[in-house]
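Q: coords below, sequence missing:
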């Protein structure tokens, strides 16, 4: 652990947690889903989630020093695979791999497999299958399921994800791929993730502790309520509607509050361009295979960015339709 510098200049050091006020000319980057909105929750827990690592700990590449090296070029034969596009348009014969993203990115919809043939393998990407984003209607019970630390708790910087795999042969191949492509996963990151996930579990089991998922669900619901209020008053924008469903985690009916808003502008309007003119960076619909009237907007930014986004969005008038059109 590093303490403050013991010199006369220590008082002039910058406070990294201090938030600067956004000026009207500042750019708000809502293009990517960087989950910094959960920072206040983890900050108030203080040392409860701290992991201390000495300089002599975990210096080896390997957790198991008996593992062997194998050349990546001998293992990764990418010529065996090629991208085939949207599963709804897939009409080829033979083996395939279908990736099912549920809730879907960018629109937050719950998805199921589409192709459904015997010669196929399914991978379910469940990065956003957490109570703050969607009702947990049933246990996830697929052959290969991918999860990520970043979207579950907000700790994107640790770069940790995990998979639940039923087939031992497939699981061993996945482990081997990680081994030869990166010589394993950072031990420090694994320790931090284990510590934080332990705190999350404790919060779910102990009524005296604040439940992270209840906190984050309320936060996402509040953001969606504010955004819908702005969009409702607008004559330019619209948002998807999500039905209320019974959530087994919270034991109540809730609607989805996706990490991204799938915003739609009036027809023939370049939504990404319109928002960019107001210094709001988003990801246009054409990058997701749909029209330019759509834009994906991250709702995971810090509070000041989100509030400034709402203020700018509410100020966009119908007379500005020409901005960003082609």
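A: Received the coordinates, thanks. Computed from a prediction, not measured in an experiment: that's the story for all the values here. Numbers count the residues shown, from 1 in each chain.

Q: only C-alpha atoms from now on, for both contacts and neighbour counts.
A: Will do.

Q: how close does residue 37 sit to residue 155?
A: 11 Å (C-alpha to C-alpha, to the nearest Å).

Q: oh, that last question was meant for residue 138, not what I typed.
A: For residue 138, the distance to residue 155 - C-alpha to C-alpha - is 25 Å.

Q: these two - which one has more neighbours?
A: Between residue 138 and residue 155, counted using other C-alpha atoms under 10 Å, residue 155 has the larger neighbour count: 21 against 10.

Q: that one contacts residue 161, correct?
A: No. Assessed by C-alpha atoms under 8 Å, residue 155 is found out of contact with residue 161, at 10.7 Å.

Q: what do the two both touch?
A: Common contacts of residue 155 and residue 161 (C-alpha atoms under 8 Å, 6 or more residues apart in numbering): residue 149.

Q: contacts for the top helix by length along the chain?
A: Determined from DSSP state H, the single longest helix within the chain is helix 212-233. For helix 212-233, the surrounding residues in contact (C-alpha under 8 Å, 6+ apart) are 38, 41, 131-133, 200, 203-204, 237-239, 250, 257-259, 299, 310, 313-314.

Q: list the buried residues of it.
A: By 16 or more other C-alpha atoms under 10 Å, the buried positions in helix 212-233 come out as 212-213, 216-217, 219-221, 223-224, 227-228, 230-231.

Q: what are the buried residues along the helix or strand harbouring residue 98?
A: Following DSSP states H and E, one finds residue 98 within strand 96-101. Using 16+ other C-alpha under 10 Å as the test for burial, strand 96-101 gives 96, 98-101.

Q: structure two is appended below for comparative analysis:
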């Protein structure tokens, strides 16, 4: 989710978006080269009804979108789909809210506590408390939470620091929602097929199509899936069919690139492109931080990637950058003074000497960011 207060334009003289919004424009270069593989024409008479598949729990989900989601997960091997309900939402943020609604008892004496291990995604507390719901409320860092009833948000790889996360709480009355937006081969080795009760994904970070505003959930329990669907129904009366069909076309194009049996073996392989870009960008960032001497980054980690069938490094979509200068306590403020906007660590429940930096901007903007960072002493 972008920070609306940090929506600015980027040019060669004044970087205003690098490090802030996470807008995945890096992927534009890939999709420009794919020709008509992801193009779609929707006739004027199509997608006019509210309904898509009345026999499905998620009755407004286009069957083709369901099919392509399952196909892509089977191709990548990052999540189990057999025995799961696929739900569609207007981005994964809507499905995150739907999960909070579905998991919170309506007859509880107190709102259900929502927690996540710090540093946690900055939008978790903001979205949880936005409507001041009587069903749930933000309760902070999972590591300091005391109680048996809760909803734990587990983001893995984690936004903002890229760490691989597991739930830290364990209680019969507690529930977990796994946000796997970044569990794709361009960012991290695919070490296992995730099979959690609720898993959230989005096209924003998987393919770069943030503007399509489509996310999906894989949900084991039918009643939870039904309640999540009811939330989306009451919230937006379904999800844009046009966006669903475009997302299905895009996801299909990604799978086609790896479908050797179907004659695919296409040169247009999104995850290969993304991996090359992320490896190069992380190399540049580590060199810039070393040249500066004023910043540090988390140590590089790696693992056996079952998708690529090789050892691969973890190259997160965001960098968790620390300012090591003794005279700087507010890293975001320091960088802002040098025309680099970032999100401060305090927005993630962490020390303000840390900032989150986006690794997904266009090449020209990223190159200027690296140049500016390296020049800071």
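A: Done, it's in. Note that the structure is predicted; figures quoted are calculated from it, not measured.

Q: tm score of chain vs chain?
A: Overlay of the two chains. TM-score (TM-score structural alignment, normalised by the length of structure 1): 0.85; 293 aligned residues with a C-alpha RMSD of 2.3 Å.

Q: nearest to residue 305 of structure 1, of the buried residues of helix 212-233 of structure 1?
A: Residue 305 of structure 1 has its nearest neighbour among these in residue 223, at 11.9 Å by C-alpha to C-alpha.

Q: which residue lines up with that closest one in structure 2?
A: Here residue 223 of structure 1 is matched to residue 281 in structure 2, going by TM-score structural alignment.

Q: can you give me the strands for the stretch 201-350 of structure 2?
A: 215-219, 295-296, 302-305, 310-313, 318-323, 343-344 (DSSP state E, counting those that start in this stretch).

Q: mean shift between the first one and structure 1?
A: Once the two structures are superposed, the average separation between strand 215-219 of structure 2 and the matching residues of structure 1 is 0.6 Å (mean C-alpha distance after the TM-score superposition for structure 1).

Q: that strand aligns to what range in structure 1?
A: The alignment of strand 215-219 of structure 2 onto structure 1 (TM-score structural alignment) covers residues 161-165.

Q: so which bits of the matching stretch are buried?
A: By 16+ other C-alpha under 10 Å, the buried positions in stretch 161-165 of structure 1 come out as 161, 163, 165.

Q: residue 311 of structure 2 maps to what in structure 1?
A: By TM-score structural alignment, residue 311 of structure 2 lines up with residue 253 in structure 1.

Q: for its match, give me its contacts.
A: By C-alpha under 8 Å, 6+ apart, the residues touching residue 253 of structure 1 are 135, 244-247.

Q: now restrict those to buried residues only.
A: By 16+ other C-alpha under 10 Å, those give 135, 247 as buried.

Q: which of the contacts of residue 253 of structure 1 still touch in structure 2?
A: Mapped onto structure 2 and checked by both residues aligned by TM-score structural alignment, their matches' C-alpha atoms under 8 Å, the contacts of residue 253 of structure 1 keep the contacts 135, 244-247.

Q: need the max-distance pair from the contacts of residue 253 of structure 1.
A: 244 and 247 (9.1 Å).

Q: common neighbours of those two, please.
A: The contact lists of residue 244 of structure 1 and residue 247 share 253-254, where a contact means C-alpha under 8 Å, 6+ apart.

Q: quick one: the aligned partner of residue 96 of structure 1 in structure 2 from residue 94 of structure 2, how far?
A: Taking TM-score structural alignment, the alignment pairs residue 96 of structure 1 with residue 150 from structure 2. Separation of residue 150 of structure 2 from residue 94 of structure 2 (C-alpha to C-alpha) stands at 19 Å.

Q: contacting residues for the one residue sitting closest to the centre of structure 2?
A: For structure 2, the residue nearest the mean C-alpha position is residue 181 (3.1 Å; C-alpha atoms, centre = their mean). Going by C-alpha under 8 Å, 6+ apart, residue 181 of structure 2 touches 155-157, 200-202, 205-206.

Q: that one: helix or strand, and which one exactly?
A: Per DSSP H and E, there is no helix or strand for residue 181 of structure 2.

Q: for the residue mapped onto it from structure 1, give its distance to residue 315 of structure 1.
A: Here residue 181 of structure 2 is matched to residue 127 in structure 1, going by TM-score structural alignment. Remark: distance between residue 127 of structure 1 and residue 315 of structure 1 (C-alpha to C-alpha) = 33 Å.

Q: so how far is residue 95 of structure 1 from the alignment partner in structure 1 of residue 137 of structure 2?
A: Alignment note: residue 137 of structure 2 maps to residue 82 in structure 1; criterion TM-score structural alignment. Separation of residue 82 of structure 1 from residue 95 of structure 1 (C-alpha to C-alpha): 12 Å.

Q: about what we covered before: how far apart are the strand holding residue 98 of structure 1 and its match in structure 2?
A: Superposed on structure 2, strand 96-101 of structure 1 shows a mean distance to its aligned partners of 0.9 Å (mean C-alpha distance after the TM-score superposition for structure 1).

Q: next one: stretch 190-197 of structure 1
A: Stretch 190-197 of structure 1 sits 0.5 Å off on average (mean C-alpha distance after the TM-score superposition for structure 1).

Q: map residue 299 of structure 1 onto structure 2.
A: Under TM-score structural alignment, residue 299 of structure 1 pairs with residue 359 in structure 2.

Q: can you name the residues that contact that match?
A: Residue 359 of structure 2 neighbours (C-alpha under 8 Å, 6+ apart): 18-19, 22, 278, 281, 316-319, 366.

Q: need these in CSV (columns: distance to residue 43 of structure 2).
A: Below are these laid out as CSV (distance: C-alpha to C-alpha, whole Å):
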residue, distance to residue 43 of structure 2
18, 38
19, 39
22, 33
278, 38
281, 41
316, 39
317, 36
318, 39
319, 43
366, 39
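
Q: what about the nearest residue to residue 322 of structure 2 once chain neighbours are set aside, distance to residue 334 of structure 2?
A: Excluding the flanking residues, the one nearest residue 322 of structure 2 by C-alpha to C-alpha, 6 or more residues apart in numbering is residue 354, at 4.4 Å. Per C-alpha to C-alpha, residue 354 of structure 2 is found 11 Å from residue 334 of structure 2.

Q: of the two, which one has the most company?
A: Neighbour count, other C-alpha under 10 Å: between residue 354 of structure 2 and residue 334, residue 354 has more, with 27 against 15.

Q: what's the distance between the residue mapped onto residue 237 of structure 2 from structure 1 and residue 294 of structure 1?
A: Superposed on structure 1 with TM-score structural alignment, residue 237 of structure 2 falls opposite residue 183. To residue 294 of structure 1, residue 183 of structure 1 is 40 Å away according to C-alpha to C-alpha.
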